[in-house]
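Visitor: below is the sequence, then the predicted model.
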Amino acid sequence: MLDEGSVISYLNERGLISGNATVEVLTGGVSCVVLAVKSAERELVVKQALPELKTKAKWVADQRRAIVEAEAMRVYQSITPDSVPELIDCDEANFTLTMSRLPNTCTNWKQDMLEGRIHPEMGEKLGKVLAQWHNTTAVDSAIKAKFMEGELFEQLRVSPFYRAVADKNPNLQQVINSLIEEITTEKIALVHGDFSPKNILATPDHSPIVLDFEVAHTGNPVFDLAFVSAHLLCKTIRTQSEAEKDALATTALNFLNSYRETSRISIAKSLPLHVALIALARVEGVSPVNYLDEPAKQRLVATTKSALLDSTMTFEQLFEGAK
């Protein structure tokens, strides 16, 4: 595995830089080593997939996801070049990607929201980007064929989020199994699979740049819609500020409405159930969020379990209940 001491010689061997450079360790979440490298010629980010994710519960995932990520980046970059970093190199033997580093004027969307910097227009712009991705890939049979394998999605999303919650809640197993069926058998478009605020940077004019494509797969677009919405739901429940709650709920509604206006794919009626389940998994699944205190966790569990038992609850009602 690459580290601060070896990455410069690695990049020199790959012909991506020449000579010395400075190295900075970036936050790679739980799944990757991520290093920023600045040479005389360019600024790069090097990302290498870990064989075992850094979570309290054991979570092993195939390092081939790095190759999937490179292929997905190329697809998404071709559709929305301003919303995806430039891929410079893919080293399949070492499961390593090298990409251009984004300007330091960009901020992490998750951190922005946790610190009270909530700009609902981010939701609107993000919905349009996602709809463009889904629209384009839904009608491209070659792209869909390339990403048809579902094993990585099972390892990284279905098992730790859906099945883990089902194992802990026998009374929810029927509804969860139906949701699993929906996201694993309906092959509609290229799905990002990790459409989360931590993987989205905000430019100074509040436009999104999306990162981390290793869970990309041909599947049901409802998963992308639900994944980011679940994070917004968690953050709505977390804050005690009424103004922040309103702004976060508005961001979520802007996102969904913008997606609906741009998308040529109908939104699944099950969306609120997927949102509730993924949010619940951030407390009861393999990868819990680290920003909810105990009262907030209890409110989230109560809100989401109630929604999972009520098939009539709408997206708007789910967020209204989170206030």
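Guide: Structure's in. What do you need?
Visitor: from here on, contacts and neighbour counts on C-alpha atoms
Guide: Noted.
Visitor: the closest residue to I17 other than its chain neighbours: neighbour count?
Guide: If the residues on either side of it in the chain are set aside, I17 comes closest to L11, at 5.8 Å by Cα to Cα, 6 or more residues apart in numbering. Number of residues near L11 (other Cα atoms under 10 Å) recorded here: 18.
Visitor: pull up the distance across stretch 230-246, start to finish.
Guide: Distance between the two ends of stretch 230-246: 16 Å, counting by Cα to Cα, to the nearest Å.
Visitor: another structure for you, compare them:
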Amino acid sequence: MSDQSIIAALTRLHLAQPGETVTLTPLTGGVSSDIQLVETSARRFCVKRALPQLKVAAVWEAPVERNAAEAEWLRLVYGWLPNLVPALLGEDREAGLFAMDYLAPEDHPVWKQHLLAGQVDTAFAALVGTALGVIHRRSSTEPGLPARFANDVLFDALRLDPYLRATARVHADLAPALIDLAETTARTKLVLMHGDVSPKNILIAAHGPVLLDAECACFGDPAFDLAFLLNHMLLKATLKRDNPAPYLAAFDAIAAAYLAEVDWEDRAGLERRSARLLAGLLLARIDGKSPVEYLVEDTDKTWVRQSARHFLLNPPDRLDPIRMHWMTRND
């Protein structure tokens, strides 16, 4: 999409004035969208447009309608918890883009960068767990959300297929377990999911976390969001194998804070689904379409692969066995 087309869309949204000088600067970091910093004479904000082909090595196509799904998620969650997400400033569905507040990186560092640098704040991790739990809890009773976020095709293309089914094609002996995880997740419809609760999509603000990039938003299984987030703590504990304890403490803080919010279903059942999904997602970040980029040592990849295989073949009922297993590594 040309700069002039973007500026024309912003003019239609009354975010730029006709004939006004508008500067567009590409922002880096994502693989699924083009994001531009927009500067006008009056303000700075971001504009985001989904890409049909993700910027990864594998062929990974996804419907661009996910841009509208993310805008709808931002609109809804901002109404509940305005400090938790950027404000949505406007949306042009015909152009396939939306505009939102720009949160300057000097005031809103990315949580992933802190974690990779060894800066692990368990209190912040707990706030993330609480925030996710509150979104799920509030959405579980909100009228009309199942129809409003019936984005199963998007979620399948962005998550179930590239993570679980793609991994099943690599590990034939585990295919029944991985396909069952995908099918169970697909048919479980309980809350509004974010779908990509990753530290790269969470900013650290003075008041707490800010969640971004809800392109996978759909009404579905809360266990997926919890497992997806906890997976990142274990992967970083793998990277920091000389001192995994802070990441495992963050794992515990997230799980405890999140589960404390669960009242829409039996906690034990949710934890069981999450623990089993966690095993599948661990393996997916090694052998699926979106391998984790910071695990470059073969010993690290082998550890995750073997650990995930063990728990896929011996499905846990709780998160603790997986978390405790990460404390046993000695290589």
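Guide: Arrived safely, thanks for sending. Just so it is clear, the structure is predicted and the values come from calculations on it, not from any experiment.
Visitor: got a TM-score for the two of them?
Guide: The TM-score (TM-score structural alignment, normalised by the length of the first structure) is 0.93; 319 aligned residues with a Cα RMSD of 1.8 Å.
Visitor: rewinding a little: the helix or strand hosting the residue nearest to I17 of the first structure vs the second structure, average distance?
Guide: L11 of the first structure belongs to helix 7-13 when assigned by DSSP states H and E. Mean deviation of helix 7-13 of the first structure from its aligned counterpart in the second structure after superposition (mean Cα distance after the TM-score superposition for the first structure): 4.4 Å.
Visitor: for that helix, buried residues please.
Guide: Neighbour counts using 16 or more other Cα atoms under 10 Å place 7-8, 11 of helix 7-13 of the first structure among the buried residues.
Visitor: just put the residues you listed in TSV and tack on distance to L87 of the first structure.
Guide: Written out in TSV, the entries for the buried residues of helix 7-13 of the first structure read as follows (distance: Cα to Cα, whole Å):
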residue	distance to L87 of the first structure
V7	17
I8	18
L11	14
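Visitor: nearest to H119 of the first structure among the residues you listed?
Guide: The shortest approach to H119 of the first structure among the buried residues of helix 7-13 of the first structure belongs to V7, at 36.5 Å (Cα to Cα).
Visitor: which helices and strands does the longest helix anywhere in the first structure pack with?
Guide: As far as residue count goes, and with DSSP state H defining each element, the longest helix of the first structure is helix 242-262. Under the contact criterion of 3 or more Cα pairs under 8 Å, 6 or more residues apart in numbering; DSSP states H and E, the helices and strands touching helix 242-262 of the first structure comprise helix 121-138, helix 222-238, helix 315-322.
Visitor: same thing but at 6 Å, please
Guide: Here helix 242-262 of the first structure touches helix 121-138, going by 3 or more Cα pairs under 6 Å, 6 or more residues apart in numbering; DSSP states H and E.
Visitor: which part of the second structure lines up with the helix it packs on?
Guide: Alignment of helix 121-138 of the first structure against the second structure: residues 123-140, by TM-score structural alignment.
Visitor: what of stretch 56-67 of the first structure?
Guide: When stretch 56-67 of the first structure is compared against the second structure (TM-score structural alignment), it corresponds to residues 57-68.
Visitor: what lies in contact with that stretch?
Guide: Counting by Cα atoms under 6 Å, 6 or more residues apart in numbering, stretch 57-68 of the second structure makes contact with 50, 52-54, 157, 215, all of which sit outside it.
Visitor: who wins on neighbours among those residues?
Guide: Of the contacts of stretch 57-68 of the second structure, E215 is surrounded by the most neighbours, 25 neighbours in total, counting by other Cα under 10 Å.
Visitor: and the residue nearest to that residue when sequence neighbours are not counted, what element?
Guide: On the basis of Cα to Cα, 6+ apart, the spatially nearest residue to E215 of the second structure that is not a chain neighbour turns out to be E70, at 4.7 Å. Element membership for E70 of the second structure, per DSSP H and E: helix 66-80.
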